[in-house]
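coords below, sequence missing:
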């Protein structure tokens, strides 16, 4: 049902197979730093109008690929679609970020939670299929979801938070309620990602955006354990019979990298606080590719600086596996999402530096 893949560099790196250069994609690569995205969002009228319209979601997903020779596309959607389908009432006020009309703060509200009917998220799966067709095999398509813990943060707080007071209060005062929320979330995320795979996603990523706000011990019990529960339920092949790599990214997760190396996934994403060389040594023997991890703020600097910092990140990882079989591989990305204030031409400089320097590393 889909065109043959022309550039499989990203998927090969996910599988720890040799590639001619280090593949590159960017978290939030379809976003507000691109004027064409801003124009499409204006036509859609709102963020949710954009995300729930298959044609618009397809259009903005492909926009960065029209500008840059990136090695993967990522579905344009939001991490909060799953709790929205649970009936919490997601909205986006201009300049204020996401907000839920019915946050989950009482025992009764927790008891009402259930894995939503995936038909309520049909617009996401239709977008996946539409994007995959529109890509015409140019590069692979990544699907994604928020992690169970990250979704719980928004569900309990009702919006973004500086101190996570409400969700952490529940975690410590009523851990039974928190475990109930996380169990439902994990099963819902697994069903959601499996439906994306069925629709055509060729890799899937779990964004544990707020795992790093947890204390040691709490991270393992309330974040890592439920990410593992998601991974255990994911189907391993897509409708074309090809394997579907799984990526886990925890912002602030550096202190627990050794524990994350035991996750049943193919790729670990790293934020900019982690040294790639040390991370490579830490996961040695764990059969994990690494993804990351340029500080997004580097892209505000002049293009020459952007390119120098990109080369530094590549050098810290070192020469990837180049022979037969499998070995250490690297997927270049930012350490978190690209900022809306990033000059688009600085991204062009980044892509050029990553592709060019990584080829030289393999020839050394």
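Happy to help now that I have it. Quantities reported herein were computed from a predicted structural model and do not represent experimental measurements.

use CA for all of it now, contacts and neighbours both
OK.

From the rest of the structure, what touches the lengthiest helix in the chain?
In the chain, assigned by DSSP state H, the helix with the most residues is helix 175-199. Helix 175-199 is touched from outside by 82, 107, 110, 113-116, 118, 124-126, 128-129, 143-149, 151-152, 170-171, 203-204, 222, 226-227, 229-231, 233-235, 237-239, 244, with contacts defined as C-alpha atoms under 8 Å, 6 or more residues apart in numbering.

and the comparison structure, right after this:
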């Protein structure tokens, strides 16, 4: 895939890497770079009645997206949204409780969700407006990323909403459901493939130059379930997104699947694979031999700072800097991270 250029004829650094180029320094952006570690974000968030209203307010969401770009000058902005907007588009109740995170109502009937899937992009048009606003303000040399949750990750939350029997941070119940009622789970995944492809198509049409698929719950799956719940739905999602006419690069993030990352990279027709914190450097090198990679600084090390942070940045640069690589975290930035530590990393890699 060739790297698209902006209106000035300059190709954003991120897009060069996604086209397979090795750049003088890696492009850098951070997952959750718009968020609670920024005082300007906290002030903005206080103006919204609830989190979903915040995500679906294009003015607020665009401002949240641009805040870290103004402060740090990252090489890419990622639209401020949430992976659980898709269940709302499919008719499931979604809300966020302070201090507890997301809550979902009962799972709608599969047939009804199938009827709604084709309209998912239109239903979430506010995200497209946010992207358009950001692209209009963002410097042309900086890329704009859209995203969606992967089918299995979104399905786990949707199934949890129906059962509500698992502990926070666990997904055992959803996995047990995949064993116990495979036809129903597979049907839900099919619905989510269609809805997510439509949603990604809308984002690309609105100005997203890169699209990322977040599989936050690939961790802990045996290889047969990984193939069924992660690999095959990702393959179907990529194919359907391309069928809809989307040509921008796609990044897949199968978090927690280091042992299967090479297979994922080889068998899924994405332009890059994002690696998580626990991915060994040698595994990253092998994945990088297949296609560009992204990752994988530990967010807790970003919180800690100091010489240990510098050492790890240097290790990553030495291990992966000789090939196509996007510098990022292995998971999202935490709210307690000092701004000075973000600046420390950017200076260390020569991005500031």
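Structure received. Predicted model, so just to flag it, every value in this text is computed and none were measured.

What does the TM-score come to for these two?
Remark: TM-score between the superposed chains equals 0.91 [TM-score structural alignment, normalised by the length of the second structure]; 339 aligned residues with a C-alpha RMSD of 2.1 Å.

if we can go back for a sec, quick check on the contacts of helix 175-199 of the first structure: which are buried?
When the contacts of helix 175-199 of the first structure are checked for burial by 16 or more other C-alpha atoms under 10 Å, the buried set is 82, 110, 113-116, 118, 124-126, 128-129, 143-149, 151-152, 170-171, 203-204, 222, 226-227, 229-231, 234-235, 237-238, 244.

Quick one: the residues in the first structure that stretch 272-286 of the second structure pairs up with.
Taken onto the first structure by TM-score structural alignment, stretch 272-286 of the second structure occupies residues 267-281 there.

gap between the two ends of the matching stretch?
End-to-end span of stretch 267-281 of the first structure (C-alpha to C-alpha, to the nearest Å): 15 Å.

so where do the strands sit in the second structure?
Per DSSP state E, the second structure carries strands over the ranges 76-78, 94-97, 101-104, 143-149, 210-215, 250-254, 272-274, 293-297, 325-329.

equivalent range in the first structure for the longest one?
What that stands for is strand 143-149 of the second structure. Going by TM-score structural alignment: strand 143-149 of the second structure matches residues 140-146.

Could you give me the buried positions within the match of stretch 272-286 of the second structure?
For stretch 267-281 of the first structure, the buried set under the neighbour-count rule, 16+ other C-alpha under 10 Å, comprises 267-272, 274, 276, 279-280.

Burial check on residue 8 of the second structure, number of neighbours?
Applying other C-alpha atoms under 10 Å, we find 8 residues neighbouring residue 8 of the second structure.

which residues does the nearest residue to it once chain neighbours are set aside contact?
Spatially, and ignoring its direct neighbours in sequence, residue 8 of the second structure is nearest to residue 140 (7.3 Å; C-alpha to C-alpha, 6 or more residues apart in numbering). By C-alpha under 8 Å, 6+ apart, residue 140 of the second structure lies in contact with 6-8, 10, 12.

what's the distance between residue 140 of the second structure and residue 10 of the second structure?
Distance from residue 140 of the second structure to residue 10 of the second structure, by C-alpha to C-alpha: 8 Å.

With residue 263 of the second structure instead?
34 Å.

Report the distance from the helix or strand residue 108 of the first structure falls within to the chain centre.
Here residue 108 of the first structure sits within helix 107-112, counting by DSSP states H and E. Mean-position distance between helix 107-112 of the first structure and its chain equals 29 Å (C-alpha atoms, centre = their mean, to the nearest Å).

What of stretch 74-84 of the second structure?
8 Å.

Can you measure across it, start residue to end residue?
26 Å.

again, but for stretch 217-230 of the first structure
Counting by C-alpha to C-alpha, you get 19 Å between the two ends of stretch 217-230 of the first structure.

Determine how far it lies from the middle of the whole chain.
Worked out by C-alpha atoms, centre = their mean, stretch 217-230 of the first structure lies 17 Å from the chain centre.

Repeat that for stretch 278-290 of the second structure.
With C-alpha atoms, centre = their mean, you get 19 Å for stretch 278-290 of the second structure.

what does it contact?
By C-alpha under 8 Å, 6+ apart, stretch 278-290 of the second structure touches 256, 258, 261-262, 265-266, 273, 275, 293, 296, 316, 319-320, 323-325, 330.

Check stretch 211-221 of the first structure too.
With contacts defined as C-alpha under 8 Å, 6+ apart, stretch 211-221 of the first structure is touched by 149-150, 223, 250-253.

same thing with stretch 45-57 of the second structure?
Contacts of stretch 45-57 of the second structure (C-alpha under 8 Å, 6+ apart): 60-61, 80-82, 95-96, 124, 126-127, 130.

run the last query once more with 6 Å
The contact list for stretch 45-57 of the second structure (C-alpha atoms under 6 Å, 6 or more residues apart in numbering) reads 61, 81, 126.

Among these, which lie within helices?
Those of the contacts of stretch 45-57 of the second structure lying in helices (DSSP H): 61, 126.

now the contacts of stretch 45-57 of the second structure as CSV including distance to residue 349 of the second structure and neighbour count?
CSV is the format used below for the contacts of stretch 45-57 of the second structure (distance: C-alpha to C-alpha, whole Å; neighbours: other C-alpha atoms under 10 Å):
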residue, distance to residue 349 of the second structure, neighbour count
61, 29, 26
81, 28, 24
126, 35, 18
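
Which one of the contacts of stretch 45-57 of the second structure is nearest to residue 25 of the second structure?
Of all the contacts of stretch 45-57 of the second structure, residue 81 has the smallest distance to residue 25 of the second structure: 28.5 Å, by C-alpha to C-alpha.

Need the counterpart of that closest one in the first structure.
With TM-score structural alignment defining the correspondence, residue 81 of the second structure maps onto residue 77 in the first structure.

and its match, how far is that from residue 244 of the first structure?
Counting by C-alpha to C-alpha, the gap from residue 77 of the first structure to residue 244 of the first structure is 19 Å.

now swap in residue 316 of the first structure and tell me
28 Å.

same question, residue 317 of the first structure
From residue 317 of the first structure over to residue 244 of the first structure the distance is 24 Å, taken as C-alpha to C-alpha.

One more: residue 143 of the first structure?
For residue 143 of the first structure, the distance to residue 244 of the first structure - C-alpha to C-alpha - is 10 Å.

Pull the contacting residues for residue 179 of the second structure.
With C-alpha under 6 Å, 6+ apart, residue 179 of the second structure has no contacts at all.

What's it aligned with over in the first structure?
Aligned against the first structure by TM-score structural alignment, residue 179 of the second structure finds its counterpart in residue 172.
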